[in-house]
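Participant: Sharing a sequence plus its predicted fold:
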Amino acid sequence: MHNKWVYLFILSLIWGSSFILIKKGLVGLTDYQLGSLRIVLTSLFLFSVGFKSIKQIQKKHWFWIAVSGFVSSFFPPFLFAMAQNHIDSGVASILNSLTPLATVIVGIFMFRILSTKRQIVGVFIGLAGTVLLILAGVEFNNNQNYLYSSLIIIATIGYALNVNIIKKHLTDISALAVTTGNFLFIFLPALVVLFYTGFFETILQSREMQISAIYVGILSLFGTAIAKVLFNKMIQISSPVFASSVTYTMPIVAVLWGVFDGEQFGILQIVAAAIILFGVYLSNRRAEKK
């Protein structure tokens, strides 16, 4: 089935661009405002198109829908916004590439989902390519506070949990139902956080906040609402490791954004991109018969 490669390409493009949108959003908004506004806007988008799909969700699904929502869609937007106040958006996208490794580890130890040796090798090759990409771009990132990278690592563990939860417990309902159900649980907590940040009191007075809010709106519609549905669908039609491999290809898009912004893209970055894609290919290989 080649559809998963189409999903991988589209998601790489959308999520690879999301880090620059977060960076633009943080110009006029605080990290808590950005994280909560992103969730609230995404919820409104999803409720408008996905509300009818909720009837697919049965009693046995609701617990896993809730857990999936918090670990993948509530905490990560705050963690990424907090981290990107201190580290570069390109670094954030590269650190996000730890997700496939976390997916394998979480799958083995918590969900008894076995990965083949080939898949695990693919994960480590992809990680090697990611390290090379970091080294190739280190001249742009030598003033970053890497202590905040731990927040992104925590987010990748949340993503890994989500991938395995969907594959283990939620493949019998549509991706739209899963995503809309996720945001049913996290909408109100996010709205409460947004209210207490003073967002509604100051947005009308600040032109800078309004421009940043537009960037967050774009991020919410494409980077969260549409992308989450596509990603959940990709999990259902592929393996957890392949689905999480989108985080390998995202840094390539992030680097390309840098090229458009006047940064240099050399031979070493091209080599790193090729290694990353080879890792994705190996992660996608069919499970060997036991």
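Facilitator: Here it is on my side, so go on.

Participant: CA atoms for contacts and neighbours, from now on please.
Facilitator: Fine.

Participant: and Ser48, how many residues sit next to it?
Facilitator: Neighbour count for Ser48, taken as other Cα atoms under 10 Å: 10.

Participant: which SSE is it in?
Facilitator: According to DSSP states H and E, Ser48 maps onto helix 31-50.

Participant: Next, the contact list for Leu230, please.
Facilitator: Tyr7, Leu11, Ala175 (Cα atoms under 8 Å, 6 or more residues apart in numbering).

Participant: again with Asn162
Facilitator: By Cα under 8 Å, 6+ apart, the neighbours of Asn162 are Val67, Ser68, Val71, Ser72.

Participant: Kindly report the same for Ile65.
Facilitator: Contact partners of Ile65, counting by Cα under 8 Å, 6+ apart, are Leu170, Val178, Gly181, Asn182.

Participant: now swap in Phe199 and tell me
Facilitator: Phe199 makes contacts with Gln33, as judged by Cα under 8 Å, 6+ apart.

Participant: let's bring in a second one:
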Amino acid sequence: MIILFYLLMCFIFGTTFLAIKIGVDAGIPPFFGAGVRFFSAGILLFLFMRWKEKVSLKILFRKELFFTGVGLTFGTFATLYWAEQYVSSGVAAVLSATGPMMILIISTILLKQKTSFTSTIGCIIGLAGVIVLILPSISLNVHFLWIMGCLAIVLGEVFYASGTIYTKRVKEKIIASPLVLNAVQMMYGGLLLLLLSLITEKVQPLTLVHTASIGSLIYLIIIGSMIGHSLYYWLVTKTDPVFPSTWLYISPLIAVGLGVTFYHEEMTWYTGIGAVTILLGTILVNYSALQSLLWKKTLFPKRVK
């Protein structure tokens, strides 16, 4: 069951990038689409947990979850949704895999934490992959907004990394189900995205009634956010935080394949080399944790007493 749910989670996360692209191309304003997705998913999950009597309304007023929502949802997805107006879903997925590298950089430079040689090399390789992905396009006179979109996604991963580091402290302060914590931070992040949309975007009602628009929103709310993230947190409780996070190595490849096959996105040698380099760097950044995971679960499984 664990392997089945893991593969399902990887597939879902891999498809969300294309679903975002379809919705944006259909005319849904990016900040509005992201806001509707996360606020709806968050409030539905929260109401479900409230119905199960597993959460108190007091948790809605915890400022820690507001700051978590700023990092994990608002900053991460405001940049991603905006960027997918100009960047293919495959490139967006590959650049999103730089999240662990940003965590390493922030932990090392700002928090003064020691890091291994392998992780440092992985970070350098991963960032080199980003340059391989973007730099040739600059010399080929690619549209300026394409470059800005790529840089926006990388900036979004800085938000993601900051939110992830901060979340570790939040879990020590707030005793609650991971599903509840995720639901509340999604509500806060979604609300901030809707406020940003109100200030910067003009929503055309006709664009929201297209089949592509409706399908994209429903898929991202139910499948992407509610089911995908629930599977992730279920796997965290049943295994450990490292194993579920390895979706970062699989989902970008799924996203690239889906984009090329079903949405006719362009796949160049630069994209392929950059993607492989970034994923290699991501693996090396997490090498110690992955080695520990494989050592415990594969080489020396626990004996049943």
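Facilitator: That came through fine. Model, not experiment: these values are computed from the prediction.

Participant: Let me see the TM-score of these two.
Facilitator: Overlay of the two chains. TM-score (TM-score structural alignment, normalised by the length of structure 1): 0.73; 280 aligned residues with a Cα RMSD of 4.3 Å.

Participant: Which of the contacts of Ile65 of structure 1 are conserved in structure 2?
Facilitator: Contacts conserved in structure 2 for the contacts of Ile65 of structure 1, counting by both residues aligned by TM-score structural alignment, their matches' Cα atoms under 8 Å: Val178, Gly181, Asn182.

Participant: Please flag which of these sit within helices.
Facilitator: The members of these that map onto helices under DSSP state H are Val178, Gly181, Asn182.

Participant: What residue in structure 2 is paired with the second one?
Facilitator: The one in question is Gly181 of structure 1. Under the alignment (TM-score structural alignment), Gly181 of structure 1 pairs with Val184 in structure 2.

Participant: on that earlier part again, report the buried members of the kept ones among the contacts of Ile65 of structure 1.
Facilitator: In the kept ones among the contacts of Ile65 of structure 1, burial by neighbour count holds for Val178, Gly181, Asn182, counting by 16 or more other Cα atoms under 10 Å.

Participant: so the last one makes contact with Trp64?
Facilitator: Okay, so that is Asn182 of structure 1. No. In this structure Asn182 of structure 1 lies outside contact range of Trp64 using Cα atoms under 8 Å: 9.1 Å.

Participant: quick one: contacts for Met267 of structure 2?
Facilitator: Taking Cα under 8 Å, 6+ apart, we find Met267 of structure 2 in contact with Val260.

Participant: Among the contacts of Leu230 of structure 1, name the ones in helices.
Facilitator: Counting by DSSP H, the part of these found in helices is Tyr7, Leu11, Ala175.

Participant: Helix, strand, or coil at Leu29 of structure 1?
Facilitator: Three-state assignment for Leu29 of structure 1 (DSSP: H, G, I helix; E, B strand; the rest coil): coil.

Participant: from the kept ones among the contacts of Ile65 of structure 1, which single one is nearest Thr30 of structure 1?
Facilitator: Comparing the kept ones among the contacts of Ile65 of structure 1 against Thr30 of structure 1 with Cα to Cα places Asn182 closest, at 24.2 Å.

Participant: Pretty sure Ser283 of structure 1 sits against Lys117.
Facilitator: No. Between Ser283 of structure 1 and Lys117 there is no contact under Cα under 8 Å: 9.4 Å.
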